[in-house]
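A.B. asks: Next one to model:
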Amino acid sequence: MIDLRQLVMFRQVVESGSFSAAARSMHCTQPAVSQQIKALERTVGGPLFARVGRTLRLTEAGTTLARHAADILDNMAVAQQQVRAVATLETGTVRVCAFPSANATLVPYAAAALKERYPQVRLELLEAEPPESYQVLRRAECDVVVAFTYESELPRAAETGPAEAGMLEVPLLVDSLVLLVPNGHPLAGRRSVQLADLAGETWIAGCPKCRSSFVDACTGSGFNPTIACATDDNLALQGLVAAGLGVALLPSLVLAFLQHPDVVPVRVEPVLRRTVSAYTWPDLARTSAITAMLEALRSAADSIGPTAFPTTSA
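C.D. replies: So this is what the prediction gives:
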C-alpha cells in the first residue's frame, strides 16, 4: 500500500520540479526525498521520474500517479476538515485567512467580539488574496476565509467558485470601487466621472484579481487601459497616484483605514462593485467557535454597511 507521506513528497516534487526544491519546501534533506521516492517506486513497481538533460520529467506511470495523488490528497484534506469539525473549538484556535483590507477593517472588530464571547479561543490570522485563499481553506490551513468577488466574475464563480466546490458562503458587504486622482488633477473637484471618459488616462493597477476586473470594466466601457505599473500594496498604489504617475481604481474598504493625504477619491459611473463574503466548510460552520466568528464578521460588516467614500464639495 502507498505510504501517505511518500505520496505527499511525490506531489511536492511534481509541483516544485526538482528533488532539491521539494526538500527545501518540506524542510528535509534531498537524500531523504530521494529515499522516499525510491521506496514509492518499489511499491508501485516502476520509475516515476526520468531525467531528460537537466529536466526532471514524469514517466507514464508517474503521470498516472500524479493524477490520482491530487484526488487522494485533496480528499484527505477534506476529511481532515470534517473530522476537525467534530471536535469543539471552544478552547482551541480559529484560523482566519483574509485579504489585506479585510484584515485591517472587518477582521479586527470581529476578533474583538469573538474574544469577548470565547476568551480562551486563540485567533490566528493569515493573509491571502482570492483565489489563493480558497486553496488555504482546501488544504485545511484555515477555518474561515474572507474573500471578494467582482460583479464581472459572478457568472464564472457560479460554475467554478468556492460555493460550487462545496464551501458555505456567508455574504458580508458590497464594496464599491472609486477613482483615485492626485491633488490638482482636473477631475479632483468632480463628484463623479464616467469610466468611458477616462480612456486617455494612465493607470496604476492593483492586485491581479482586481487588475483583471478593472481591465474587463474598461473594455466594457470601450477602451483598453494604459497601465504604467502595478502593485499589490495599497499604500504604494496611493503613493504612485499622489506622485502623478497615474490614476487608479481602489476599493472603498481600503479608504476606510488608509488614505494618502495627496489623493482625492471620485465616484465612478457605472459603479463597479465587489461582494465581500466569508467562506468555510459546512461541517465547520456547525461548531460553536466558527459560528461565533461568522456572526462576529456579519456584525462587523453591518457596522460598516455598503462601503462609501468621502465626496468632494464641488
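A.B. asks: contacts, neighbours, all on C-alpha from now
C.D. replies: Fine.
A.B. asks: Quick check: the residue of the chain most remote from its centre vs Ala292, distance?
C.D. replies: Relative to the C-alpha centroid of the chain, counting by C-alpha atoms, centre = their mean, Gly45 is the outermost residue, at 39.9 Å. Distance, Gly45 to Ala292, using C-alpha to C-alpha, to the nearest Å: 50 Å.
A.B. asks: And for Ala23?
C.D. replies: Taking C-alpha to C-alpha, one finds Ala23 at 39 Å from Ala292.
A.B. asks: Repeat that for Leu249.
C.D. replies: Distance from Leu249 to Ala292, by C-alpha to C-alpha: 34 Å.
A.B. asks: and if you look at Ala140?
C.D. replies: Distance from Ala140 to Ala292, by C-alpha to C-alpha: 19 Å.
A.B. asks: Between Leu249 and Ala292, tell me which one has more neighbours.
C.D. replies: Leu249 (24 against 20; other C-alpha atoms under 10 Å).
A.B. asks: I'd guessed that one sits against Ser176; true?
C.D. replies: No - Leu249 is beyond contact range of Ser176, at 9.8 Å (criterion: C-alpha atoms under 8 Å).
A.B. asks: In contact with the residue nearest to Ala242 when sequence neighbours are not counted, which residues?
C.D. replies: Nearest residue to Ala242, sequence neighbours excluded (C-alpha to C-alpha, 6 or more residues apart in numbering): Pro182, at 4.7 Å. Taking C-alpha atoms under 8 Å, 6 or more residues apart in numbering, we find Pro182 in contact with 188, 241-244, 247, 262-264.
A.B. asks: please give me the structure for this one as well, since I'd like to look at both together:
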Amino acid sequence: MFDSRHIQTFAEVVRTGSYAATARDLGYTQPAISQQMKALERAAGTPLFVRAGRGLRLTDAGQVLARHATGILSTIATAHGQLKAITRLESGRVRVCAFPAANATLLPATVARVAAAHPGTRVELLEEEPPDSLRALREGRCDLALAFSTGHGGEATDADGDSDSDSEGGLIELPLLDDPLMVLLPAGHALAGSSRVELGELERERWIAGCRHCRGHFVAACAEAGFAPDIAFATDENLAVQELVAAGAGIALVPGMTLPLLRHTGLVARPLAPAVGRRVSAFVLEGHETAPVTALLLRTLSEAAADMERAASGSPRPEA
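C.D. replies: The predicted structure follows:
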C-alpha cells in the first residue's frame, strides 16, 4: 500500500531530478528523502530510480508511477476538499460558486431570503464561469455551483445535459430556469421597434461578444442562421457591453436574466425569433443534497428562479 506522503515526495523528486534539490524544496534532510524513496520502492516491490551521473533516472516502473502520481495526488486533494465541504455544511456554512449574471441577479434574492428566515446560516459567494465552477465543486472549494448549458456543441457545463445526475463526476443537477438570449440594440436602430428580431436580419452588424463560453454559444447560433458574426469587441463586463452598444460600436446578444441590470436609457432589448437560450441549473455533489443547509439553499434558489421567470413573463406571483 502506498503512503500518500511518499507519493508526494516522489513527484517532487521526479520534478527536481535529485534527492538534494527535493530536500531543499520540501525542507527535509537528504537522508530523509532517500529513506522515503526506499520505503516507496519496498511498497512497489521494484526500484523506481537509478543513478545517472549526478542525477536520477526513472526506471520503467518509476515511469509508470510517475504517470499516475499526479492523478493520485489530485484525487487525494479532491477527497480532502470534499470532506472539508461536509464540515462546512454541518456548521451551517455554504459556499456558492456562480457565473457573474447569476451572482448579480439570482443570488442576491436567494441570499436575502435565507438571511431573513435563517439568520444563523452563512452563505458565501464565489465567481467562476462554467465549467470552472463545476471543477471547484468537485474539488470541494464550494458546496453548490450555478452553471448553464446551451444545447450547442461544446457545452458550457461539463455535466450531462440530458440527465439530473452526472454519474462520472458525482454531481446532482437541479434545473432552475430557461434563460432566453436577447439582442441588445441602440434605441435608434432600425429594428428597435420590432417585437422580435430574426438573427439572420443582423448578418451585416458589428458585434460585441461576451465571455468565451457565451461567445461559443453566440457563434454557433449565428452559424445556424447562416452567417459568421463580425465580432468587433469582446468583454465579460455587462456595463461595458451596454456602453459599447449605446455608443454605436456594435450590437450584442445578452442573457435575459441580465435585463434587470439594464441601466442605459439609450438601449432596447428584443427577443429572438426563433428563440435561442440556455438552461441555468444548480449543481451539488451527490450525497450532499440532503444536508439541511444545502436543501434550504436549493429550495430557496428554486423559488427565486420561479419569481424571476414570472417577472420576465409579466405573470403575477401566486398567493401563498
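A.B. asks: quick one: TM-score?
C.D. replies: TM-score of the superposed chains, computed with TM-score structural alignment, normalised by the length of the first structure, equals 0.78; 286 aligned residues with a C-alpha RMSD of 3.6 Å.
A.B. asks: Restricted to strands, list the contacts of Pro182 of the first structure.
C.D. replies: Among those, the ones falling in strands (DSSP state E) are 263-264.
A.B. asks: May I ask which two of the contacts of Pro182 of the first structure are separated the most?
C.D. replies: Ala188 and Ala243 (14.3 Å; C-alpha to C-alpha).
A.B. asks: More neighbours: those two, which one.
C.D. replies: Set Ala188 of the first structure next to Ala243 and count neighbours by other C-alpha under 10 Å: Ala188 wins out with 20 against 15.
A.B. asks: so that one makes contact with Val181?
C.D. replies: Yes - with contact defined as C-alpha under 8 Å, Ala188 of the first structure counts as touching Val181 (6.3 Å).
A.B. asks: where along the stretch 1-150 of the second structure do the strands fall?
C.D. replies: Ranges of strands in the stretch 1-150 of the second structure, per DSSP state E, counting those that start in this stretch, are 49-52, 55-58, 93-98, 122-127, 144-149.
A.B. asks: so of the ones you listed, which one's packed in deepest?
C.D. replies: Comparing these by mean neighbour count (mean count of other C-alpha atoms under 10 Å), strand 144-149 ranks first with a mean of 29.
A.B. asks: what's it in contact with?
C.D. replies: 94-99, 102, 129-131, 133-134, 137, 155-157, 161, 278-285, 294.
A.B. asks: what does stretch 95-109 of the first structure give?
C.D. replies: Contacts of stretch 95-109 of the first structure (C-alpha under 8 Å, 6+ apart): 123-130, 133, 136, 141-147, 253-254, 256-257, 296-297, 300-301.
A.B. asks: And for stretch 7-14 of the first structure?
C.D. replies: Contacts for stretch 7-14 of the first structure (C-alpha under 8 Å, 6+ apart): 19, 21-22, 26, 33, 36-37, 40, 58, 66, 69-70, 73.
A.B. asks: what's the answer for stretch 187-201 of the second structure, then?
C.D. replies: 183, 185-186, 222, 225-227, 246, 266-274.
A.B. asks: ok, which stretches of the stretch 101-250 of the first structure are helices?
C.D. replies: Using DSSP state H, counting those that start in this stretch, the helices found in the stretch 101-250 of the first structure span residues 106-117, 132-138, 154-160, 208-220, 234-242.
A.B. asks: Make CSV from the ones you listed and add distance to Val8 of the first structure to it.
C.D. replies: Shown next, in CSV, are the helices of the stretch 101-250 of the first structure (distance: least, C-alpha to C-alpha, whole Å):
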stretch, distance to Val8 of the first structure
helix 106-117, 33
helix 132-138, 15
helix 154-160, 25
helix 208-220, 29
helix 234-242, 36
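A.B. asks: on that earlier part again, of the contacts of stretch 7-14 of the first structure, closest to Asp3 of the first structure?
C.D. replies: Leu40 (7.5 Å).
A.B. asks: Could you tell me where the longest strand anywhere in the first structure falls in the second structure?
C.D. replies: Of all the elements of type strand in the first structure, the one with the most residues (DSSP E) is strand 168-182. Taking TM-score structural alignment as the measure, the second structure aligns residues 172-186 with strand 168-182 of the first structure.
A.B. asks: Give me the mean deviation of the matching stretch from the first structure.
C.D. replies: Superposing on the first structure places stretch 172-186 of the second structure at an average distance of 0.6 Å from its equivalents, by mean C-alpha distance after the TM-score superposition for the first structure.
A.B. asks: in that stretch, what's buried?
C.D. replies: Neighbour counts over stretch 172-186 of the second structure (16 or more other C-alpha atoms under 10 Å) mark 172-186 as buried.
A.B. asks: chain center to that stretch: distance?
C.D. replies: 16 Å (C-alpha atoms, centre = their mean, to the nearest Å).
A.B. asks: just stretch 96-104 of the first structure next, same as before
C.D. replies: 9 Å.
A.B. asks: From start to finish, how long is that stretch in a straight line?
C.D. replies: 13 Å.
A.B. asks: Same check on stretch 153-168 of the first structure?
C.D. replies: 18 Å.
A.B. asks: residues in contact with Ala85 of the first structure?
C.D. replies: By C-alpha under 8 Å, 6+ apart, the neighbours of Ala85 of the first structure are 283-284, 286-287.
A.B. asks: Just the buried ones out of those residues, please.
C.D. replies: Members of the contacts of Ala85 of the first structure classed as buried by 16+ other C-alpha under 10 Å are 283-284, 287.
A.B. asks: measure the counterpart of Thr300 of the second structure in the first structure to Thr275 of the first structure for me?
C.D. replies: Thr300 of the second structure maps onto Ala296 in the first structure when the alignment is built from TM-score structural alignment. From Ala296 of the first structure across to Thr275 of the first structure, the span is 18 Å (C-alpha to C-alpha).
A.B. asks: Ala111 is in contact with the match of Thr300 of the second structure, correct?
C.D. replies: Yes - here Ala296 of the first structure reaches Ala111: they are 7.4 Å apart, a contact under C-alpha under 8 Å.
A.B. asks: Pick out whichever of the buried ones among the contacts of Ala85 of the first structure sits closest to Leu89 of the first structure.
C.D. replies: Thr287 (6.9 Å).
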